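Undergrad: can you look at this prediction? I've put the sequence above it.
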Amino acid sequence: MHRPGALAAACLLAALSARCGGSAASGDGAAAPGCTLVEDGWGPAGTVPIRVERVATGLEVPWAIAFLPGGDALVTERPGRIRLLRGGALEAEPVATVPVVAEGEGGLLGIAADPGFAENRRFYTYHTADEDGRRVNRVTRWLLAEDRRSARVERVILDGIPAAVVHDGGRLRFGPDGQLYVGTGDAREPARAQDRGSLGGKLLRVTTEGAPADGNPFPGSPVFLLGIRNTQAFDFLDARTLVVGDHGPSGDTGRSGHDEVDVARAGANLGWPDVYSCDTGEGVTTPAIVWSRAAPPGGGSVYRGEAVPAWKGSFLVGILGARHLHRIVLREDGRVQAHEVYLQGEPPEGLGRVRDVQQGPDGAVWVTTSNCDGRGTCPPEKDVVARIVAR
């Protein structure tokens, strides 16, 4: 695991002690002492000076970014367009258009470039499709043209992922092991999250052909983590340890709020829908941090770049409803050492609803917004791709 910078140990801990509870829980079970419960707001204001540069504007819910060798990037727009960023500018014509069901939280969502992209030009997408009047989520493998201006489908590698108007998951990321990790939602049926036979409410680990990867915790199954409500954020702290953002109940099971970030390893159960907030449960991973008020988390990445040196080793997560970028500093034992809020509010002062968070090949933090998804305030510039560096 990466050690946090000196900033975290100095100026943030005092803010934490004044603003956040360290072990309280508001559920029905026993509270875990290692869980940080944020009872008032979302956390202290960020202390690292940063600068935001808008790389592309005029987009419609740019859900995910996949960087390619050489610095180009593919960007998904939820209505079904794959766009190309080349030389820091958005190409006018889509690389491809995908037929999708773009109602609610569905549509064209995650994207990831193959680890061997330089040789095979393959990438993968997660989208919501119509199958004889029924919604379903699929992971599809694509081949990008040599000039990167068009692409064609090779095959669907994973099908039958539960879909609904909400709780659709959608994040794709390749792990250090070269396997494809797929975040899914419970598609409005909480019991799916605990059912190992369902692809819903899980983090899946599959090969580039869509088969369960060797070494998965449940032999013959693609399930890597279970007990998830709706994850859009996960990344690797090290080769064996992930940090995962998940959405809280938002009214399900008669509860609300309590979005969370967890530190977990293969086979972990994050507890949904049985365990709530900072409560503990037998065989359940207790969150590292929980917000009492609804956040909820969009995309997230462990930052390893040099463009914002003070953030190195932190988990950076986009926050949708609470409209900001959140920085979390984790200790070696997976507990939260410090956390803080950046870019809060609507444009132009803030970025509004932050959806994806990625580290670019330039070492900067790249983010997308979802202000035009029907839940935010869509500004004249529409949604954006932005780049964040130290000021």
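TA: Alright, I've got the coordinates. Being a predicted model, the structure only gives us computed values, none of them experimental.

Undergrad: from here on, contacts and neighbour counts on C-alpha atoms
TA: Will do.

Undergrad: how near is the residue nearest the centre of the chain to Gln358?
TA: The residue lying closest to the centre of the chain (C-alpha atoms, centre = their mean) is Ala233, at 1.9 Å. The gap separating Ala233 from Gln358 is 10 Å, by C-alpha to C-alpha, to the nearest Å.

Undergrad: in the strand or helix carrying Glu154, what counts as buried?
TA: Using DSSP states H and E, Glu154 falls within strand 151-162. Buried positions in strand 151-162, judged by neighbour count with 16 or more other C-alpha atoms under 10 Å: Ala151, Val156, Ile157, Leu158, Ile161, Pro162.

Undergrad: closest to Gly104 out of the residues you listed?
TA: Pro162 (14.3 Å; C-alpha to C-alpha).

Undergrad: rewinding a little: setting the sequence-adjacent residues aside, check what's closest to the residue nearest to the centre of the chain.
TA: Nearest residue to Ala233, sequence neighbours excluded (C-alpha to C-alpha, 6 or more residues apart in numbering): Gly299, at 4.1 Å.

Undergrad: take the one below as the second:
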Amino acid sequence: MSRLAVGGAAAALLLAAAALSGCSAPPPGAAPSPQAPTLGPSPTVHAEAWWRAGAASGTLASGLSSPWSVVPLAGGGALISQRDDGAVLEVTAGGDVRRVDTIPGVVSGGESGLHGLALREESGTRLLYAYFGAAEDNRVVRMPLLGEPGSYALGPAEVVVAGIPRASTHDGGRLAFGPDGHLYITTGDAQQRDAAQDPAILGGKILRVTPEGEPAPGNPWGTEVYSIGHRNVQGIAWTADGTLWASEFGQNTWDELNRIEAGGNYGWPVVEGAAGREDFIEPVVTWATSEASPSGIAAYGDTVFVAGLRGERLWQVDTTDGELVRSPVAALDGAHGRLRDVVAVSDGSLWVLTGNTDGRGAPRADDDRLLRVELTPAT
């Protein structure tokens, strides 16, 4: 497998000028999840495989507090999770922001709290899934999403997966429905380093379960576990060719973008970054931790977009059949501070969520935003 370690130079930004608009309905052939194309195969209607992000063309929402995950809604608008207060917000197609509800049982502290959201429609019922830190563990619940745009509410919560180790750091937290219809859950080692190599422990893993929370058929160990040897995975997405990708925080030296395979062992804590060992799967790209600290990722065509926290950049990684095509290119380099999440919407843009109010220093009030970024084909 080809791989690359990326230095600090970033390519020039591509500029795009476009008015704000909501997320249009996914085109025919996109993944069945309402979050497509980000959390499933990207639209196949585009002939171009690789894409570039321009400068932010507008702000969809502002005044957010420790936002963590954004889910576009078919027909316009989005849902956003806030880590520290456990709130789910609605951003309407017109740009208004309102609190939908607070997820019951969220216990915030350190880097733990309300993390990823995912949306699924079943027999006409919309179910919102949420990953969060509870008093004793990290867990995933689901709730009916009730009402209409501008007045959404949440129904009673039902536990889907519990018993994921939690700590003040390394809590994972991203949710995504894959093209196979199953729910993928990223977890961290919760400061239990050796747990990442133990398939019987849910920490330091990527999990794959049915929408009800049972181990998905075909999982390599017959449990919820899909891959092992992860330190702290906070991003997951599928490119148009069906390849599953995940971003991973390193410790002191190397952050990673990995191609995920069922039963794969990604090396932590034995190795960080590339080690040239046949018993571990090598990362496709590594970055110095100062250049990335990757959180959410998105895919459009066969380009993977990686949101960097400490690196304050949006890395653009062009792939073919799960392999790197050329050196990654940076966009939004320092223009908006820390980047927490990115999603691709089917109208040809990215939505980028900043994460400045949960930095290591004193938070900057009302500093976090949901930005719109136009995409153009790569040349």
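TA: Okay, I see it. Since the structure is predicted, the reported quantities are computational estimates derived from the model, not experimental observations.

Undergrad: returning to what we had before: which residues touch the residue nearest to Ala233 of structure 1?
TA: Residues in contact with Gly299 of structure 1 (C-alpha atoms under 8 Å, 6 or more residues apart in numbering) are Arg171, Gln232, Ala233, Phe234, Gly245, Val317, Gly318, Val354, Arg355, Asp356, Val357.

Undergrad: leaving out sequence neighbours, find the closest residue to the last one.
TA: What sits nearest to Val357 of structure 1 in space, not counting adjacent residues and going by C-alpha to C-alpha, 6+ apart, is Val367, at 4.6 Å.

Undergrad: the alignment partner in structure 2 of that neighbour: which element?
TA: Matched by TM-score structural alignment, Val367 of structure 1 corresponds to Val352 in structure 2. Taking DSSP H and E as the criterion, Val352 of structure 2 maps to strand 349-354.

Undergrad: dump the residue contacts of Ala307 of structure 2.
TA: Contacts of Ala307 of structure 2 by C-alpha under 8 Å, 6+ apart are 292, 294-297, 313-315, 339-342, 352.

Undergrad: typed the wrong thing, it's Asp235 of structure 1
TA: When contacts are counted by C-alpha under 8 Å, 6+ apart, Asp235 of structure 1 touches Arg173, Leu242, Val243, Val244, Gly300, Ser301, Val302.

Undergrad: the strand holding Val352 of structure 2 vs structure 1, average offset?
TA: Averaged over the aligned pairs, strand 349-354 of structure 2 sits 0.8 Å from structure 1 after superposition, using mean C-alpha distance after the TM-score superposition for structure 1.

Undergrad: tally up the residues packed near Val139 of structure 1, please.
TA: Counted with other C-alpha atoms under 10 Å, residues neighbouring Val139 of structure 1 total 24.

Undergrad: that one and Val244 of structure 1: what is the separation?
TA: 20 Å.

Undergrad: and for Gly110 of structure 1?
TA: As defined by C-alpha to C-alpha, Gly110 of structure 1 lies at a distance of 16 Å from Val244 of structure 1.

Undergrad: with Ser277 of structure 1 instead?
TA: 15 Å.

Undergrad: can you check Asp383 of structure 1 too?
TA: Separation of Asp383 of structure 1 from Val244 of structure 1 (C-alpha to C-alpha) stands at 25 Å.

Undergrad: what do we get in structure 1 for Trp238 of structure 2?
TA: Alignment note (TM-score structural alignment): Trp238 of structure 2 maps to Phe236 of structure 1.

Undergrad: Ala190 of structure 2 touches Gly173, doesn't it?
TA: No: using C-alpha atoms under 8 Å, Ala190 of structure 2 is not in contact with Gly173; the gap is 11.3 Å.

Undergrad: looking at those two, which one has more neighbours?
TA: A count of neighbours by other C-alpha under 10 Å puts Gly173 above the other of Ala190 of structure 2 and Gly173, at 30 against 24.

Undergrad: what do we get in structure 1 for that one?
TA: Checking TM-score structural alignment: Gly173 of structure 2 goes with Gly170.

Undergrad: go ahead and list the helix or strand containing the residue nearest to Ala130 of structure 2 when sequence neighbours are not counted.
TA: Distance criterion C-alpha to C-alpha, 6+ apart; nearest residue to Ala130 of structure 2, sequence neighbours excluded, is Leu117 at 4.6 Å. Using DSSP H and E, Leu117 of structure 2 falls within strand 114-122.

Undergrad: hmm, back to that, can you flag which of the contacts of Ala307 of structure 2 belong to helices?
TA: Among those, no member falls in helices (criterion: DSSP state H).

Undergrad: who wins for neighbours among these?
TA: Result: Pro294 is most packed of the contacts of Ala307 of structure 2 (other C-alpha under 10 Å), 34 neighbours.

Undergrad: give me the element Pro273 of structure 1 is part of.
TA: Following DSSP H and E, there is no helix or strand that holds Pro273 of structure 1.

Undergrad: what is the neighbour count of it?
TA: Neighbour count for Pro273 of structure 1, taken as other C-alpha under 10 Å: 21.

Undergrad: quick one, what contacts it?
TA: Pro190, Ala191, Ala193, Gln194, Gly227, Ile228, Arg229, Thr253.

Undergrad: who's in contact with the fifth one?
TA: Contact analysis of Gly227 of structure 1 by C-alpha under 8 Å, 6+ apart lists Ala193, Gln194, Gly201, Lys202, Asn269, Leu270, Gly271, Trp272, Pro273.

Undergrad: that one -> structure 2?
TA: Superposed on structure 2 with TM-score structural alignment, Gly227 of structure 1 falls opposite Gly229.

Undergrad: okay, now the residue nearest to Cys372 of structure 1 when sequence neighbours are not counted: neighbour count?
TA: Distance criterion C-alpha to C-alpha, 6+ apart; nearest residue to Cys372 of structure 1, sequence neighbours excluded, is Cys378 at 4.6 Å. Applying other C-alpha under 10 Å, we find 17 other residues in the vicinity of Cys378 of structure 1.

Undergrad: show me where the stretch 251-391 of structure 1 has strands.
TA: Under the criterion DSSP state E, counting those that start in this stretch, the stretch 251-391 of structure 1 contains strands at 259-264, 289-291, 297-302, 315-319, 324-330, 336-342, 354-359, 365-369, 383-390.

Undergrad: how about those strands in a markdown table, adding distance to Val223 of structure 1?
TA: Shown next, in a markdown table, are the strands of the stretch 251-391 of structure 1 (distance: least, C-alpha to C-alpha, whole Å):
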| stretch | distance to Val223 of structure 1 |
| --- | --- |
| strand 259-264 | 14 |
| strand 289-291 | 24 |
| strand 297-302 | 20 |
| strand 315-319 | 24 |
| strand 324-330 | 26 |
| strand 336-342 | 27 |
| strand 354-359 | 23 |
| strand 365-369 | 28 |
| strand 383-390 | 32 |
